[in-house]
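Visitor: missing the sequence, but the structure's below:
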């Protein structure tokens, strides 16, 4: 069947419609008929553009996790390890503001992995951890972080601190202000809490 709307428009619409559905219901909780119905296209378009539901889900994950590539670019925008640390914190907070479904995909794939975990999610996460390892190893070599600091554990602790803050937002809304207007204060607090444990 020949697509009615332009190729790029139809493909983009399917990804746009499928993203919140997959994020909220998981891969197994969404049907191709539901996606096609909300996108206003024939269900055969999912096979036409993506080869099926798994291909569409993979395209959604690729788009979501592509934002993590920005972390590696931080290494080329600053030379001071402490500045890289700050840029990572800022970029991560901004990332979750721009991509509200990303953490849902994180949590879903970590707790109930699909075949896309090994090919898309795991490599993306590993690249972030490796980049953070390099930041902290660099800081150790410049004597900016205390001796004995283990770069991998430190990288995971930093990433976990920020991720968990946003992941718990639905459960802690009555306890803390999660509004974007508070982001600068949040960034300062994260840096203070974390850096004071690693600075000499």
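Guide: Everything's here; your move. These numbers come from a predicted model, not from an experiment.
Visitor: rest of the way, CA atoms for contacts and neighbours
Guide: Fine.
Visitor: and the contacts of the helix or strand hosting residue 18?
Guide: Using DSSP states H and E, residue 18 sits in helix 7-25. Residues outside helix 7-25 that contact it (Cα atoms under 8 Å, 6 or more residues apart in numbering): 3, 29-30, 35-36, 38-39, 41, 46, 49, 56-57, 59-60, 101-102, 104-105, 108.
Visitor: repeat the analysis, applying 6 Å as the threshold.
Guide: 35, 39, 60, 101, 104-105 (Cα atoms under 6 Å, 6 or more residues apart in numbering).
Visitor: show me those residues that map onto helices.
Guide: In this view, these that belong to helices under DSSP state H are 35, 39, 60, 104-105.
Visitor: buried subset of those residues, written for ChimeraX?
Guide: If you want just the buried ones from these in ChimeraX, going by 16 or more other Cα atoms under 10 Å, the selection is:
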select :35,39,60,104,105
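Visitor: the structure to be compared is supplied as follows:
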């Protein structure tokens, strides 16, 4: 189901303002801790516009998630499409995984509020985003999985590697790292700072996840 209402160019301004205000509130207060009045006050717009554009608070929440997931989908599509233009070899597979690592880092660094929303949603069992997850995120995961499977078929990647397990560990490992940095605890001493030590982090995560999969 598509939760995004078609809007004209003139409507994009207020619609976007509502979404931006809602993202801040959903990230800090959660869906149930945020009211439509809170969103209207934060955005400076009329309460009725929330129903007009999104059909209510839950529709707005789902739209915020869906538009974020769509952007992730586009980034993964680019990584996969670039990989498919090349001959399947260790070099092209390494390049694809490093590109994926960069895309995940960019997404997380640019969207800290959405990361909070998505983390809370996952920990709650995805009560509001399961349909979006099933229709889009799984498709994205399968596309990444295909890269590993092609590497295995070509005899480059160890056949004992579980592609889906590899992907989950890679993605959640990066997202969990950012969550750890957000905690600002003493354990963080010695970890790579973002964005100052971004390249060192990429090199380290790439080495950890790539060296063990090749034959």
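Guide: Nice, I can see it. Computed from a predicted structure; not experimentally measured.
Visitor: of the contacts of helix 7-25 of structure 1, closest to residue 184 of structure 1?
Guide: Nearest to residue 184 of structure 1, judged by Cα to Cα, of these is residue 101 at 21.6 Å.
Visitor: now do the contacts for that closest one.
Guide: Per Cα under 6 Å, 6+ apart, neighbours of residue 101 of structure 1: residue 23.
Visitor: so what does it match up with in structure 2?
Guide: Under the alignment (TM-score structural alignment), residue 101 of structure 1 maps onto residue 113 of structure 2.
Visitor: measure that match to residue 29 of structure 2 for me?
Guide: Applying Cα to Cα, to the nearest Å, the value for residue 113 of structure 2 to residue 29 of structure 2 is 11 Å.
Visitor: equivalent analysis for residue 71 of structure 2, please.
Guide: Taken as Cα to Cα, the span from residue 71 of structure 2 to residue 29 of structure 2 is 24 Å.
Visitor: now swap in residue 73 of structure 2 and tell me
Guide: According to Cα to Cα, residue 73 of structure 2 and residue 29 of structure 2 sit 27 Å apart.
Visitor: ok, those two, which is more surrounded?
Guide: residue 73 (18 against 13; other Cα atoms under 10 Å).
Visitor: and the more buried one, what element?
Guide: Here residue 73 of structure 2 is assigned to helix 57-84, by DSSP H and E.
Visitor: quick one: buried residues of that helix?
Guide: For helix 57-84 of structure 2, by 16+ other Cα under 10 Å, it's 57, 59-66, 68-69, 72-73, 75-76, 79-80, 83.
Visitor: distance between it and the chain's centre?
Guide: With Cα atoms, centre = their mean, to the nearest Å as the basis, helix 57-84 of structure 2 stands 7 Å off its chain's centre.
Visitor: pull the contacting residues for the alignment partner in structure 2 of residue 141 of structure 1.
Guide: Applying TM-score structural alignment, one finds that residue 141 of structure 1 aligns to residue 153 in structure 2. Contacts for residue 153 of structure 2 (Cα under 6 Å, 6+ apart) come out as none.
Visitor: distance of residue 153 of structure 2 from residue 193 of structure 2?
Guide: Taken as Cα to Cα, the span from residue 153 of structure 2 to residue 193 of structure 2 is 37 Å.
Visitor: check residue 204 of structure 2 too.
Guide: When Cα to Cα is the yardstick, residue 204 of structure 2 and residue 193 of structure 2 sit 13 Å from each other.
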